[in-house]
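Novice: model this:
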Amino acid sequence: MTKQWKLKEIVLMSILGVAFAVIYLLAFGLGQGLVGLLTPFGIGPLGYEFIYGIWFIVSIIAAYIIRKPGAAFTSELIAGTVEVLIGSPAGPQLIMSAAVQGLGAETAFALTKWQDYRTRILVLAGVMTAIFSFAWHFYSAGFYAYEYWLVAIMLVTRIISSILITGLLGKWLSDQLAKTGVLRGYALGKEHRQKGEHHHVS
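Specialist: Sure, this is the predicted structure:
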């Protein structure tokens, strides 16, 4: 598989980055609502963790569709940057968070030399993104000030959210998109076409 980027791949990655920046910003509002609901119970910080996998999903989708080094990292960085530009309350530090998240996902694909995009690797990428981002937020967002039990529950919840939303939902959304035929010029689209041809022959 050639590692050189094609223009259409760069365009798709940029479109995904911008589209998910809007979704990420909407999710921020949802997260704030959950924090508000849980604060009276003393577990407000847990609110965002239930849906944290949303903020990692573009890296998995871009990597799964394009299948080239840098797709996960760059798409997440684009999404984070655009989210800041369109007015995220998190401010410019969000770009650094996006870079850390993209690095987490990219590391999982790097372990397979960008050759394996099966479900287990997509889930692993989600989990690694959760761990990388949590380590970053432990210091940047002051998680160290929380009770140990709350920090532990936050980490576990973020990992579960990443498995379900980032890995599994990200794969499902990409596969549904591939079935429409709009991705036929990309690695995932070609894989779907080959599977369809094989199924038809057999």
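Novice: make it CA atoms for all contacts and neighbour counts henceforth
Specialist: Will do.
Novice: and the closest residue to residue 64 other than its chain neighbours, helix, strand or coil?
Specialist: Among residues not flanking residue 64 along the chain, residue 117 sits closest, at 6.2 Å (Cα to Cα, 6 or more residues apart in numbering). For residue 117, the assignment made with DSSP: H, G, I helix; E, B strand; the rest coil gives coil.
Novice: quick one more, to check against the first:
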Amino acid sequence: MKNWKLKEIVVMSVLSVVFAVVYLAFLPVGKVLTGFFGPIGYDFIFGIWFIVSIIAAYIIRKPGAAFLSETIAATVEVMLGNAAGPMLLISGMIQGLGAESAFAMTGYRRYNLGTLMFSGMMAAVFSFAWGYFQSGYAALAGGYVLLMFVTRLISGAILAGVAGKALSDALAKTGVLSGFALGKEKRKKHAA
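Specialist: Presented below is the predicted three-dimensional model:
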């Protein structure tokens, strides 16, 4: 976290805490969807669990923002009583690594919609690989597992990438992010 400003650490931490609560709030939604559709139910909304990594990286634009924000959110979720317990920390770290990998591939230079969607998709890839072994997806029919994977990819792209960008851009319009990379970018575009 060399070269990070205190305000960046604070904003990343606050976002992580807020989204830990959001993540917990979506667990019952996932259970209802699973009740209707089976194991794929969670995959429809899985992108929600990646969103803080995209938002933090998009706002702060420094290496580690995606990974750290997702890891902090998972830690807070465990502290708030998520039934998954400490295993959730590993899941959060894996999701954060997936999201972080997309920004790393661009050399931390591109933060456009395509990169944010790709970040959500990479979080989906990493989390699915972990879930495949952790949750026993191997016992399911191959076609069904493929459908789960594709659904999670789409969810990561839309619910994390597109929604994360939209939320961040809306926040930037209020002016509260004027001292952050995203706020500065928006000011330059508006001035041009």
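Novice: circling back: burial of the residue nearest to residue 64 of structure 1, as a residue count?
Specialist: Residue 117 of structure 1 is flanked by 19 other residues according to other Cα atoms under 10 Å.
Novice: Equivalent analysis for the one 3 residues further on, please.
Specialist: Here the number of neighbours of residue 120 of structure 1 (other Cα under 10 Å) works out to 13.
Novice: show me where structure 2 has strands.
Specialist: Ranges of strands within structure 2: none, based on DSSP state E.
Novice: tell me, what residue is most central in it?
Specialist: The residue lying closest to the centre of structure 2 (Cα atoms, centre = their mean) is residue 50, at 1.8 Å.
Novice: Tell me which residue of structure 2 matches up with the residue nearest to residue 64 of structure 1.
Specialist: Correspondence of residue 117 of structure 1 to structure 2, assessed by TM-score structural alignment: residue 111.
Novice: Identify the residues contacting that match.
Specialist: With contact taken as Cα atoms under 8 Å, 6 or more residues apart in numbering, residue 111 of structure 2 is in contact with 58, 61, 103.
Novice: In structure 1, what sits opposite the second one in the alignment?
Specialist: Right, residue 61 of structure 2. Aligned by TM-score structural alignment, residue 61 of structure 2 pairs with residue 67 of structure 1.
Novice: Verify the contact between its match and residue 118 for me.
Specialist: No - counting by Cα atoms under 8 Å, residue 67 of structure 1 does not reach residue 118; the two are 11.4 Å apart.
Novice: which of the residues in stretch 183-199 of structure 1 are buried?
Specialist: By 16 or more other Cα atoms under 10 Å, the buried positions in stretch 183-199 of structure 1 come out as 183, 184, 186, 187, 188, 189, 190, 192, 193.
Novice: what's near enough to touch residue 123 of structure 1?
Specialist: Residue 123 of structure 1 makes contact with 162, 163, 166, 167, 168, according to Cα under 8 Å, 6+ apart.
Novice: Quick check: the aligned residue for the fourth one in structure 2?
Specialist: Alignment note (TM-score structural alignment): residue 167 of structure 1 maps to residue 161 of structure 2.
Novice: ok, its match touching residue 116?
Specialist: Yes - under the contact definition of Cα under 8 Å, residue 161 of structure 2 touches residue 116, with a separation of 4.6 Å.
Novice: Which neighbours do those two have in common?
Specialist: Common neighbours of residue 161 of structure 2 and residue 116 (Cα under 8 Å, 6+ apart) are residue 54.
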